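Novice: how would this look folded up:
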Amino acid sequence: MTAPTYYAPTGGLPPQTQLLTDRAMFTEAYAVIPKGTFSDIVTSFLPFWDKARFWVLSRPLSGFAETFSQYIAEVMPGGGSDRPETDAGVEAVLFVVGGTIRVTIDGTGHDLSEGGYAYIPPGTAWSLRNTGDAAARFHWIRKAYQAVDGLDAPDPVVANERDIAPTPMPDTDGAWATTRFVDPADLRHDMHVTIVTFQPGGVIPFAETHVMEHGLYVLEGKAVYRLNQDWVEVEAGDYMWLRAFCPQACYAGGPGPFRYLLYKDVNRHMPLNR
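Specialist: Okay, here's the model as predicted:
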């Protein structure tokens, strides 16, 4: 089995000679942010981070997707933060796509390299440093935790996808599989971040139409993805952002695996008092 690969942006700026025609689109049901838009001039800086910049992929928008934000962080050697999160009650998932970071969670340090995953519960003290000699790049997914009376907050989770066997979807002969970092039956969690893998020819064989919002970052390969009524070509480095009930399906044409990092909100009643 070929080792997984992880696309990560490096910035830069397109030349003045480049055509403006692009695959970027924002609709009432979904957005596509192709890899070519991740330039230097669309990065953000955040309080209490040093030697770091961030590509903001999604943020809560009224009338669109409202449950989460997602960044790609680029941290230079020695950089990081001793106070990365400034909002109370926020949980986080980190997923490393390049370089090495050391994440300290409640006083315990963890070294994460490519494929490394960390779930950080709400209200948890944590810090992060790039301990390598090259830029580190990782996804940072943030969500306001929805506490439920009678359920404890989840525990921290640190793992690497290379140590977890993907779970094949039923009746697919392994053409469609999901790598899960937490137990889907653990109702303490109100979000899941997984890796979905399609082998060449693998499909989502129906138009999924459901309440979960999605962020999908393509780690590897290419495919055609149905978003609402449109079929869109996507490749490694592209990001898709879907609001609730946006129909979706997929066909992976090859020649290699098509893999994406997937966010979805789960395990909670629908809020009625707004």
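Novice: can we go C-alpha only for contacts and neighbour counts from here?
Specialist: Fine.
Novice: Show the subsequent helix or strand relative to the longest strand along the chain.
Specialist: When the chain is parsed with DSSP state E, its longest strand is strand 68-81. Once the chain leaves strand 68-81, the next helix or strand it forms, by DSSP states H and E, is strand 90-98.
Novice: That following strand relative to strand 68-81, how many degrees between them?
Specialist: 70 degrees (axes from the mean of the first three to the mean of the last three CA atoms, to 10 degrees).
Novice: counting contacts, what elements does strand 90-98 pack onto?
Specialist: Packing partners of strand 90-98 (3 or more CA pairs under 8 Å, 6 or more residues apart in numbering; DSSP states H and E): strand 116-120, strand 136-144.
Novice: follow-up on the earlier one: got the angle between the longest strand of the chain and strand 136-144?
Specialist: 130 degrees.
Novice: I figured G221 was touching D238, is that so?
Specialist: No. Assessed by CA atoms under 8 Å, G221 is found out of contact with D238, at 10.3 Å.
Novice: How about residues contacting the longest strand of the chain?
Specialist: Contacting residues not belonging to strand 68-81 are listed as 48-60, 127-144, 215 [CA atoms under 8 Å, 6 or more residues apart in numbering].
Novice: Emit the PyMOL select command for whichever of the residues you listed are buried.
Specialist: In PyMOL, this line selects whichever of the contacts of strand 68-81 come out buried by 16 or more other CA atoms under 10 Å:
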select buried, resi 49+50+52+53+54+55+56+57+58+59+127+128+129+130+131+132+135+136+137+138+139+140+141+142+143+144+215
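Novice: my guess is M212 contacts W241, does it?
Specialist: No. At 11.4 Å, M212 and W241 do not qualify as touching, with contact defined as CA under 8 Å.
Novice: to compare against the first, here's another:
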Amino acid sequence: MAASYASPPAGHPGQMALHTGRAVFTEAYALIPQGVMRDIVTSYLPHWRDSRLWIIARPMSGFAETFSQYIVEVAPGGGSERPEPNAEAEGVLFLVDGQVTLTIDGNAHSLKEGGYAFLPPGCQWSLVNRSTAPARFHWVRKRYEVVDGVDIPPAFVANEQDEPIRWMPDTGDTWGTTRFVDPADIRHDMHVNIVTLEPGAVIPFEETHVMEHGLYVLEGKAVYRLNRDWVEVEAGDFMWLRAFCPQACYAGPQRFRYLLYKDVNRHAKLPF
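Specialist: Here you go, the predicted structure:
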């Protein structure tokens, strides 16, 4: 099945649009609907030319503290030779629209829709849009947690359309995950995966766990349990969950897919 990926509508709603959006920020989760990702809420970054971005998550004390997530739009000819200012930051890029050339430690890679790249801390990378149309991609950033005796994982490039969906047991191949990293690979302290639920599939219990989450809906719609609330979500929406926020899901009438961030494979930090 050909993949499709939502991205922000941009532009600006008309003055006659009804103020009936679903945006909410609570003590346990935030929902940023696709309809509020407009021109007026974009940002710009140093050393990025002809580019803008929607910042949809950032570390916040007392909420989700481990990651940031951007949706970056790069115009033709735009990009950056100095994209990442923090030598301790690792990143994942996931392309949802257009194509870009990503150069990692001197090696050029062409990323098209569905393209995925892991960028370890300290690697040298740059990105340019050499096409004639804008490109959009997610950029997830996290401060890498170094562990004595554990190697930093190398950079790699993939495409989700070439990767299998690994179905959960006893679900009849209706709920599964596209993984880009072996869950047992202790070198990685974050996973950015794609979760797929076929029409009518469910997450049949309230997951409650230490991992923080960013969930960007790539396709379809569903009713999603967030803490105490059942919330309707659709393609282009972003759900931002702090640790231990209960979650579950009933997928809608079409395939429901989302890009998922979670922090993994490290001890809980203890106060000094």
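Novice: So after superposing, what's the score?
Specialist: TM-score of the superposed chains, computed with TM-score structural alignment, normalised by the length of structure 2, equals 0.99; 272 aligned residues with a CA RMSD of 0.7 Å.
Novice: equivalent range in structure 2 for the longest strand of structure 1?
Specialist: Aligned by TM-score structural alignment, strand 68-81 of structure 1 falls on residues 67-80 of structure 2.
Novice: Just the helices from structure 2, written as ranges.
Specialist: For structure 2, no helices are identified by DSSP state H.
Novice: circling back to that earlier point, nearest to M25 of structure 1, out of the helices and strands packed on strand 90-98 of structure 1?
Specialist: Nearest to M25 of structure 1, of all those, is strand 136-144, at 21.5 Å by CA to CA.
Novice: what's in contact with the closest one?
Specialist: 8, 67-77, 89-101, 122, 130.
Novice: show me the contacts for the counterpart of R243 of structure 1 in structure 2.
Specialist: In structure 2, the residue matched to R243 of structure 1 (TM-score structural alignment) is R242. Contacts of R242 of structure 2 were listed using CA under 8 Å, 6+ apart, and they are A28, Y29, F63, A64, M211, E212, H213.
Novice: Among those, which one has the most neighbours?
Specialist: H213 (23 neighbours; other CA atoms under 10 Å).
Novice: what sits against the equivalent of it over in structure 1?
Specialist: Using TM-score structural alignment, the equivalent of H213 of structure 2 in structure 1 is H214. Counting by CA under 8 Å, 6+ apart, H214 of structure 1 touches M240, W241, L242, R243, A244, L262, Y263, K264, D265.
Novice: just the residues you listed now: which is nearest F198 of structure 1?
Specialist: L262 (13.0 Å).
Novice: For that closest one, grab the count of nearby residues.
Specialist: The burial count for L262 of structure 1: 17, using other CA under 10 Å.
Novice: Equivalent analysis for the one 10 residues further on, please.
Specialist: Using other CA under 10 Å, L272 of structure 1 is surrounded by 5 other residues.
Novice: What does it correspond to in structure 2?
Specialist: In structure 2, L272 of structure 1 lands on L270 (TM-score structural alignment).
Novice: pretty sure R257 of structure 2 contacts G220?
Specialist: Yes. R257 of structure 2 is within contact range of G220, at 6.7 Å (criterion: CA under 8 Å).
Novice: what's the nearest residue to T5 of structure 1 if we skip its chain neighbours?
Specialist: Distances taken as CA to CA, 6 or more residues apart in numbering place E220 nearest to T5 of structure 1, at 6.1 Å, with adjacent residues excluded.
Novice: Distance of that neighbour relative to D183 of structure 1?
Specialist: 25 Å (CA to CA, to the nearest Å).
Novice: More neighbours: which of those two?
Specialist: Each of E220 of structure 1 and D183 has its neighbours counted (other CA under 10 Å); E220 has more, 21 against 10.
Novice: what sits against that one?
Specialist: E220 of structure 1 sits next to P4, T5, Y6, Y7, E235, A236, G237, P257, F258, R259, Y260 when contact means CA under 8 Å, 6+ apart.
Novice: same check, this time on R166 of structure 2
Specialist: The neighbours of R166 of structure 2, taking CA under 8 Å, 6+ apart as the test, are G176, T177, T178, R179.
Novice: same question, V93 of structure 1
Specialist: Contacts of V93 of structure 1 (CA under 8 Å, 6+ apart): Y117, A118, Y119, I120, H139, W140, I141, R142, V193.
Novice: wait, doesn't the third one sit right on V103?
Specialist: This means Y119 of structure 1. No. Using CA under 8 Å, Y119 of structure 1 is not in contact with V103; the gap is 10.7 Å.
Novice: Geometric centre of structure 2: which residue is closest?
Specialist: What sits nearest the mean C-alpha location of structure 2, by CA atoms, centre = their mean, is L259, with 4.9 Å.
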